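Peer 1: Show me how the following folds:
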Amino acid sequence: MTLLDDSAAPSTPVSAPPVAKKVPVERTHHGDTFVDNYEWLREKESPEVVAHLNAEQAYTDAVTAGQEQLRTDIFNEIKNRTQETDLSVPSRKDDWWYYGRMVEGQAYGIQCRVAASSDGTLADWTPPLVEPGVDVPGEVVLLDGNVEAEGQPFFSLGGAAVTRDGNLYAYAVDNAGDELFTIRIKDLRTGELLEDTIENVFYGLSFSPDGTTLFYMVADDSWRPFQVKTHVLGTPISSDAVLYQEDDVAMWTGFDLSADRRHLMISIGCSEFSETRLLDFAAPEKGLQVLIPRSAEILYDAEPFLLAGVEKVLLTHDRDAVNSMISLVDAAEFSKDVPSQRWDTVVAHDDSVRINGATVTATHMVVSLRKDTIERIQVTPLEGLGTAGQGAAVEPVFDEELYTASMGGSEYESPVIRLIYTSDFTPPRVYDYVLPVAGAEGELLLRKETPVLGGYRAQDYVAEREWATATDGTLVPLSVLRRADLPRDGNNAAVVYGYGSYEVSMDPGFGVPRLSLLDRGVVFVIAHVRGGGEMGRHWYEDGKKLTKMNTFTDFIAATDWVAGSGWVDPARIAAMGGSAGGLLMGAVANLAPEKYAAVVAQVPFVDALTTILDPELPLSALEWEEWGNPITDPAVYKYMKEYTPYENVRAVAYPKIAAVTSFNDTRVLYVEPAKWVQELRAKSTGSEPIVMKIEMDGGHGGASGRYEGWKTRAWDYAFLADALGATSLR
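Peer 2: Here you go, the predicted structure:
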């Protein structure tokens, strides 16, 4: 008998993909009928559906079994580059410094504080030196996420609040991944929990100044935050009052405290106009006061404060200013009709500058803006604000071309503001910026740079700005990331990443996991497509509603630039995006499947038309301002029908596709990718596998805990690297 050589032995066959039964359901709108064979998969409580989803995961495990070592390698690379025992820079609030700890081997953060001292100098705002693994005298543990997560399938902290006197700590916990939280309140003097426990709440909680009342948000059955409620400590939860309820299903509601904490600010709005209502804590009997009613159709944010003893409101608004501008208004003006009000210009409109928002400290206005695609911060003295004597704006100066500088929070009375700085290859830095006084320049004080282990050197990598030309001639910015020693020989692999919705910008930011792709010779390209906010408000408006196709064709143009750049082999390009970026992935897979070797669509919004046509589904009505309303508008219905991924799957050879989802996701329901992969498999003329990875205990962000998060990212990157033939380190 002759033994067969191992190389000639047949490989273990991969099990066939699960085939869902077809149960045709007709959906008719505006004279058009669409037959949906897989809508039955929406029945989340059905054992048959759960069995099908488990079969999908089993098939995915079988198809990707050969990637297990690569996943392990990437996970370990992430782990070995991360200083696992670490902590945040303390931030001062009232008489305490607050910070978080991470401990090696533990998945969740530990929230802590130490007492602060005050002697009226800048030293009051110099955070104490706290070091990884070193006990801090007087440290108080507010919440240990690892203890909270014990025995739970999922854990996420949805917010926290502390009373002004520092005695009570309220925190919100999600143990399902559905982003509905349970609020508990801890007495920090005794460590005991109060009896007050509030179930099924949304993001957002704050204490009143006297600490007797807690404000919190509630979402309706479609997962839309619509009620602001008040809970008086020590009273039954059933007696909690509704401070405000928003009945317009297309409007989102939230609240915050003003910078000086004298007002509760309730914000109601969509992407096109808004309304702010203020509760003056000094005169709560007046109730909520509307500033600018939504009927004025102005999109604005408001910051009330006292200037020289006069009640003022700082407005960031789009009234005759598509990129927004900033005005200063006496509070008394809001009693007049909007056309009659006097608004003094503080920052004028500029077609090349997008104003993101503004806040105040006791001495300065702080503005977040975007110029030349870059998010940055400017400060202006309050003295003379809105008058001819207004001081000049000052901007902290950094030494990189592509970076992100954003607010990290500050106390109203503080002489410093906290800034977070990062770039594609600079790990996050925490700065305190000393606000300039009497004509002096501000000073940047570096408090921390996130350590990266494993011999990481920023100079080993390069980030460059390039431009692709869209089909209509528009130049689309690209961020091209690569190793500095990568040869430009046309043989490398590439991943093109995009999002392009809701005016969200893909700003420069450091990511440890991404290094694992770059170190395997992959060129990572971020396509800043229309629908995002990188180039101002017009950039967003040119990629929403009846111009949404620009988002998809921009991404394809970015892919064509990559293919012709000289860096990569056109046959070794993959695409990746998540949520609304997952819709982008589905659309480009339909439009140009031949351009991609693989596609990873994370929690993908691929059945968008079905979702938006049903206002009872989570968030559907809120989406009308982004995509249009296909229920009432035949033109919107027709336009969406032409691009939504599920309806446009066709008989072509699709590349390798992985749809990554979670069973408890409330933003993009698991049923969307579940239906999509069935349709893809049924119609694809190619032989590449199409898989769905589903986390049965996760939410929109996947499984909880940093280690599970690293595993998820390692899975995505291993799938891409394997498909691109880029599995080995350079």
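
Peer 1: CA only for contacts and neighbour counts going forward, please
Peer 2: Noted.

Peer 1: Specify the local secondary structure of the closest residue to Pro90 other than its chain neighbours.
Peer 2: Spatially, and ignoring its direct neighbours in sequence, Pro90 is nearest to Tyr99 (4.5 Å; Cα to Cα, 6 or more residues apart in numbering). When classified by DSSP: H, G, I helix; E, B strand; the rest coil, Tyr99 comes out as strand.

Peer 1: Show me the contact partners of stretch 679-690.
Peer 2: 63, 646, 649-658, 677 (Cα atoms under 8 Å, 6 or more residues apart in numbering).

Peer 1: distance between the ends of it?
Peer 2: Chord length of stretch 679-690, first to last residue, is 10 Å (Cα to Cα, to the nearest Å).

Peer 1: Name the residues of that stretch that are buried.
Peer 2: Glu679, Leu680, Arg681, Ser684, Pro689, Ile690 (16 or more other Cα atoms under 10 Å).

Peer 1: Another sequence for comparison is provided below:
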Amino acid sequence: MNTFQWPGGVTPPTVEKEPKEFVAHGDKRIDDYYWLNQRDNPKVLNYLKAENAYLDTMMSSTKDLREKLFNEMKARIKEKDESLPYKDNGYWYYSRFEEGKQYPIFCRKKETLEAAEEIMLDQNKMAEGFRYYSIGGRAVSDNNELLAFTVDSVSRRIYGLRIKNLVTGTIYPENIANVEGNSIAWAADNKTIFYIKKDLTTLLGYQVWRHELGTDPAKDVMVFEEKDNRFYIGVYRTKSKKYVAIYSSMNQVSTEYRLLEAARPTSDFKIFEPRQENLQYTIEHFNNKFYIRTDWNAPNFKLMETPETKTGKANWKEVIPHRKNVFIASLLVFKNHLVLGEMKDALNQLRVINMTSKKDYYITFPETVYSSFPNVNPDYNTNVLRFSYTSMTTPTSIFDFNMDTEQRELKKQTEVLGGFKKDDYTAERLWATVRDGVKVPISLVYKKGVKKDGSNPLLLYAYGSYGSSTSPAFNSNIISLLDRGFIYAIAHVRGGQEMGRQWYDQGYMFNKKNTFYDFIDCGEFLIKEKYTVKDHLYAHGGSAGGLLMGAIVNLRPDLWHGVLADVPFVDVITTMSDPSIPLTTGEYKEWGNPAVKAEYLYMKSYSPYDNVERKAYPNMLVATGLHDSQVQYFEPAKWVAKLRELKTDNNKLFFKTNLEAGHGGASGRFDYLKDKAWQYAFLLSLEGKVE
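Peer 2: Below is the predicted model:
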């Protein structure tokens, strides 16, 4: 029985209505809260602060619980820790944390791990005086003397590019502003670097520039401009080091690569295979050829090869054919081996192919629900694959695997402190038959001894968009819920690619509602199987998963006792109708283009903000970041305001804005745990478990 008492007599914030009319395809929409998109309007900031104050007051009696949860989660983290070193071009690279410090220190050692440590960047010192500080990409020149790195001190994902001399410790004066965080590539001459400039309105990377060390950035040369704002771009150095590559990608639709020999940085980039609708490919350079992972007449992708000098599609030859039940997710090239990351039945698999004997095999794992991925593998001339393994009960484990002998060596497992014992918990894989007869996988974990009698609180999570698969992995924070009787579950709904490309095809554009129905039906299934009941069922999703949360509370508000919505994308029509909003144009193929009537009407039929009605809604905690570049803060702000106006229940509706952070939350490794403690305290309050 829930004995927790919320404070009485506290009035939630109110928001002024300033109706704004939108008309498209003869359809009229009235947006009473559109004005909340005025970031610099003091009334907007005052409203966000008022919502934070309301939350503080209403949850004031959970202060001790939040502190306890924070300390629990923090205590599981090994404060003095070090990443597993990897070797690249004669140096061992790693990062380490010092006790009590929020940020990593990036280091290296020459040739052997017994050599003297060189600190490349100490993010703790660099972050002094900043509320937010994130180091994005890092790239070392071929002569090992120069480090290019990017920094974001606002949380808007707009970075500045700096270059450091690792011999003298000097940071060069040039500071190139407004760049992409993780797209930097050195040429082979140790003085030329390629980077991507961002459009400051849309925040899209749209130009690749060439900079020469020691010169004025104003004299940098643009080497490529993406004219189609539906495409995202990137630049990188191939693993073989021979090429600098530029890619343009429209998510799940089309790809195009351009190549430049790294030894000739001022020459022109050449197109690998021209872009065309419904042709995706990725490339890996291997000796005198390229391997190509492509969906050309192969929805789940196949593997092909082509001579280095003849990259056009007409020259591609099949190496591994397309399979209906196996999705080829990744490709890794070594001197004598190929490694494919494959997805089958919502499980990641690693397939090793000996390029001499042409024999292949799958790496085997002991658990039935797990994830396995290639780790850092910069060395081309090796027969050792480094991969990561995790499950919902096994902390991330990094192995070195001899691809010839099939022997594996555990190099590092994330230490989980605070008394965690793997054998205290059980993980399962279930299959829910949803309304159209499709079987949707569910991964779940709980503490041993839990009875399946319907009495358990259960938190159900999903994402389900962009073809992004949610893999079952270890999460030490969840232990704080499991130890208090919660079951944690992941619904692998359509919109991801856990079951192959068709899983994505059935969950985007005109099939998007399948994502919502799958999640609802998974909730119903878990109730039917007596894992929980409505009064103890909770839902969680963020970003596009926050859209999912907005949709399910409109469609089935009675099914959930509480909902956590992080940085939720809930105002689909308005956002997708404004090409100046960051990332909008690149999303047309995911959600639709409102300029097309059929796409507009379908989006409107599920857009959470447009479908809020006068009815009862579940308890909800909505979170956002003021500087969010992915989902603007005003989407959840408007949504909460409209929910407050129309909802007919007495359930709790809280809105928390991090005034210093963006889409990814706080930058420090401990700060984000405070946000997590708020969420868990909210759930536990609803369960009456606040002691």
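
Peer 1: Now the two most distant members of the buried residues of stretch 679-690 of the first structure.
Peer 2: Glu679 and Pro689 (13.1 Å; Cα to Cα).

Peer 1: before we move on, back to that, any chance of TSV for the buried residues of stretch 679-690 of the first structure, columns distance to Gly628 of the first structure?
Peer 2: Converted to TSV, those look like this (distance: Cα to Cα, whole Å):
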residue	distance to Gly628 of the first structure
Glu679	25
Leu680	26
Arg681	30
Ser684	30
Pro689	34
Ile690	31
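
Peer 1: Please flag which of the residues you listed sit within helices.
Peer 2: Glu679, Leu680, Arg681 (DSSP state H).

Peer 1: how near is the equivalent of the second one over in the second structure to Tyr33 of the second structure?
Peer 2: In other words, Leu680 of the first structure. Using TM-score structural alignment as the criterion, Leu680 of the first structure maps onto Leu643 of the second structure. Distance, Leu643 of the second structure to Tyr33 of the second structure, using Cα to Cα: 11 Å.

Peer 1: all strands of the stretch 351-500 of the first structure, in order?
Peer 2: Using DSSP state E, counting those that start in this stretch, the strands of the stretch 351-500 of the first structure run over 353-360, 364-371, 374-381, 404-409, 416-422, 429-434, 443-449, 461-469, 475-483, 492-498.

Peer 1: what's the most buried one of the ones you listed?
Peer 2: Neighbour counts (mean count of other Cα atoms under 10 Å) averaged over each of these peak at strand 492-498, with a mean of 27.

Peer 1: which residue numbers in the second structure go with that strand?
Peer 2: The aligned range for strand 492-498 of the first structure is 456-462, by TM-score structural alignment.

Peer 1: Nearest the middle, which residue of the first structure would you pick?
Peer 2: What sits nearest the mean C-alpha location of the first structure, by Cα atoms, centre = their mean, is Val504, with 8.2 Å.

Peer 1: Hmm, that one is touching Gly533, no?
Peer 2: Yes. Using Cα atoms under 8 Å, Val504 of the first structure is in contact with Gly533, at 5.4 Å.

Peer 1: burial count for Glu400 of the first structure?
Peer 2: Glu400 of the first structure has 10 neighbours, counted by other Cα atoms under 10 Å.

Peer 1: Cool, thanks, signing off.
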